[in-house]
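Q: Kindly return the folded structure for what I paste below:
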Amino acid sequence: MEAAPSGTASFFVICYKMIANDKKMPYFVHNILESVANLR
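A: From the prediction side, this is the model:
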């Protein structure tokens, strides 16, 4: 496991990586997670 800045940040990083690896995931979900990641 990688070192994470915080619990919440690590959660979004994990979700982001899972979605990035799943090409079938809707693109808008990818955008939402990216927006949330930029806000933290």
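Q: From here on, just use CA atoms for contacts and neighbour counts.
A: OK.
Q: tell me the centre residue of the chain?
A: Tyr16 (2.2 Å; CA atoms, centre = their mean).
Q: Find the residue closest to that one in space, skipping its chain neighbours.
A: Excluding the flanking residues, the one nearest Tyr16 by CA to CA, 6 or more residues apart in numbering is Leu33, at 6.5 Å.
Q: this one next, for a side-by-side:
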Amino acid sequence: MLRFAGLGVAMDNAPDEVKLAADIVTLSNDEDGLKVVLEKYCY
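A: You can find the predicted model right below:
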């Protein structure tokens, strides 16, 4: 699914196989990783 998304994003605390399939790895969910990605790619 990450490969077909256009921009696959994994959280830092995701399993290694998920992070390997992603285009970018952001901070963990405890460190507001989603916020970081949204601010970078959606503004």
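Q: TM-score them against each other, please.
A: Overlay of the two chains. TM-score (TM-score structural alignment, normalised by the length of structure 1): 0.32; 26 aligned residues with a CA RMSD of 3.3 Å.
Q: ok, back up a step: next, work out how far apart the residue nearest to Tyr16 of structure 1 and Phe11 of structure 1 are.
A: 11 Å (CA to CA, to the nearest Å).
Q: So if I had to pick from the two, which one is more boxed in?
A: For Leu33 of structure 1 versus Phe11, the count of surrounding residues by other CA atoms under 10 Å is larger for Leu33: 16 against 12.
Q: The more buried one: helix or strand, and which one exactly?
A: Using DSSP states H and E, the element containing Leu33 of structure 1 is helix 27-39.
Q: tell me which strands and helices that helix is in contact with?
A: helix 7-21 (3 or more CA pairs under 8 Å, 6 or more residues apart in numbering; DSSP states H and E).
Q: Same question for the helix it packs on: list its buried residues.
A: Buried residues in helix 7-21 of structure 1, counted by 16 or more other CA atoms under 10 Å: 13, 16, 19.
Q: All good on my end, thank you.
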